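Asker: okay, sequence plus prediction incoming.
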Amino acid sequence: MAGRIDARLEQLGIVLPEPPVPVASYQPYVISGNQVVIAGQVTFLDGKLRHVGRIGEDVSVEEAEAATRLCALNVLAQVRAACGGDLDRVRKVVRLNAFFNCTPDFRDHPRVMNAASDLMAEIFGEDGRHTRVGVGVNSLPLNVPVELDGTFEIS
């Protein structure tokens, strides 16, 4: 029987991807006590990078929003794996951190970050509201426009 969050995902028409495999020497998630910390997720889908480039140069704000949403879906795929497939174990989205590969004059960090924040609230309701950090950087691994990580309270 599908859980409450699985039903919500279906209602929203959201299919979580398979969790991307690490591309370097790290764990995709670590559980410590009642928290799961998700490593930085990039724009992989089905083993391929879907978005590359620098925001404000090769990547529009709209594409950056789509890239951020994909990163958020990958974060959730890792959370699902950490919870043995049961997203109903998520009690609270605690914090999201985003790094944006962008030009020095880019200023729309909050707008682009909302793609992840709004998704968490859509899926988890009030429990999806979280703290966050979104910062611009001059490069990211694999030349992706966004890298997103997160911390979740679980049961």
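Answerer: Looks like it arrived, so ask away.
Asker: only C-alpha atoms from now on, for both contacts and neighbour counts.
Answerer: Noted.
Asker: give me the neighbour count for the residue nearest to M113 when sequence neighbours are not counted.
Answerer: Closest residue in space to M113, ignoring its immediate chain neighbours: G134 at 6.4 Å, by Cα to Cα, 6 or more residues apart in numbering. Per other Cα atoms under 10 Å, the neighbour tally for G134 reads 19.
Asker: against that first model, consider the following:
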Amino acid sequence: MILLALRVSLFSSIFLLSGCRSAFQPPPESFERWKKDGASVQYVIAALLECGYPWPGPTVDQWIAVYGPNWEANKLLAMKCMESKGFVEKYDYGSIAACRYYSYAKTQKYQTEEQNLAIAKACHPDTPPTVPSVERRLSSRYCKTEWASKFSECQPAVVPSVKK
């Protein structure tokens, strides 16, 4: 009986530990969430920055630093921009799903009325996406960092879209 209990305990421990390897992974970077056939990582990052993403990672503090309290509405417009460029969000969390979430979040009252209005405007089907801009990409917080300024996605020339 004790041997059976030890086996069950050992099996349960191994099962739980093996499941935990992927359960506590950090969220993927923004550039890992968007896909387009044949798009290189540099092309995806350049598109994100041109569409208004302040950083190619998932950092909320970068969004808040650039856009202030209405950062979520600006992120929705940037998501619409990525979709208009032919990108698809890998995890089915594109602008439509995000708008559904914000519609629900509105009922939870964690946002101000001003934020809710900005999000509602961004989610309206007639609201155009952010217009991609090379100037926005080059002047982004990301490209202004010393280490990233040397990367191809932070150069004025067109970033190749083909995977290498």
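Answerer: Received the coordinates, thanks. Given the structure is predicted, the values throughout are model-derived calculations rather than measurements.
Asker: now the TM-score, please.
Answerer: Once superposed, chain against chain, the TM-score is 0.28 (TM-score structural alignment, normalised by the length of structure 1); 71 aligned residues with a Cα RMSD of 5.1 Å.
Asker: that older thread, sticking with the residue nearest to M113 of structure 1, tell me its helix or strand.
Answerer: Here G134 of structure 1 sits within strand 131-137, counting by DSSP states H and E.
Asker: packing partners of that strand?
Answerer: strand 90-101, helix 109-124 (3 or more Cα pairs under 8 Å, 6 or more residues apart in numbering; DSSP states H and E).
Asker: now tell me what touches the helix or strand following that strand from outside.
Answerer: The first helix or strand that comes after strand 131-137 of structure 1 along the chain, using DSSP H and E, is strand 146-154. For strand 146-154 of structure 1, the external contacting residues (Cα atoms under 8 Å, 6 or more residues apart in numbering) are 34-43, 64, 67-68, 71-72, 75, 79, 83, 89-101, 140.
Asker: got the buried residues for the longest helix along structure 1?
Answerer: Criterion DSSP state H: the longest helix present in structure 1 is helix 61-82. For helix 61-82 of structure 1, the neighbour count (16 or more other Cα atoms under 10 Å) marks 63-82 as buried.
Asker: now it and helix 109-124, what's the angle there?
Answerer: 40 degrees (axes from the mean of the first three to the mean of the last three Cα atoms, to 10 degrees).
Asker: just checking, what packs against helix 61-82 of structure 1?
Answerer: Helices and strands touching helix 61-82 of structure 1, by 3+ Cα pairs under 8 Å, 6+ apart, are strand 29-32, strand 35-41, strand 44-45, helix 109-124, strand 146-154.
Asker: tell me which of those is the most buried.
Answerer: Across the helices and strands packed on helix 61-82 of structure 1, the average number of neighbours (mean count of other Cα atoms under 10 Å) peaks for strand 146-154, which reaches a mean of 24.
Asker: ok so, going back, could the helices and strands packed on strand 131-137 of structure 1 go into JSON lines alongside distance to Y29 of structure 1?
Answerer: Converted to JSON lines, those look like this (distance: least, Cα to Cα, whole Å):
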{"stretch": "strand 90-101", "distance to Y29 of structure 1": "14"}
{"stretch": "helix 109-124", "distance to Y29 of structure 1": "18"}
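Asker: ok, which of the ones you listed comes nearest E10 of structure 1?
Answerer: helix 109-124 (10.1 Å; Cα to Cα).
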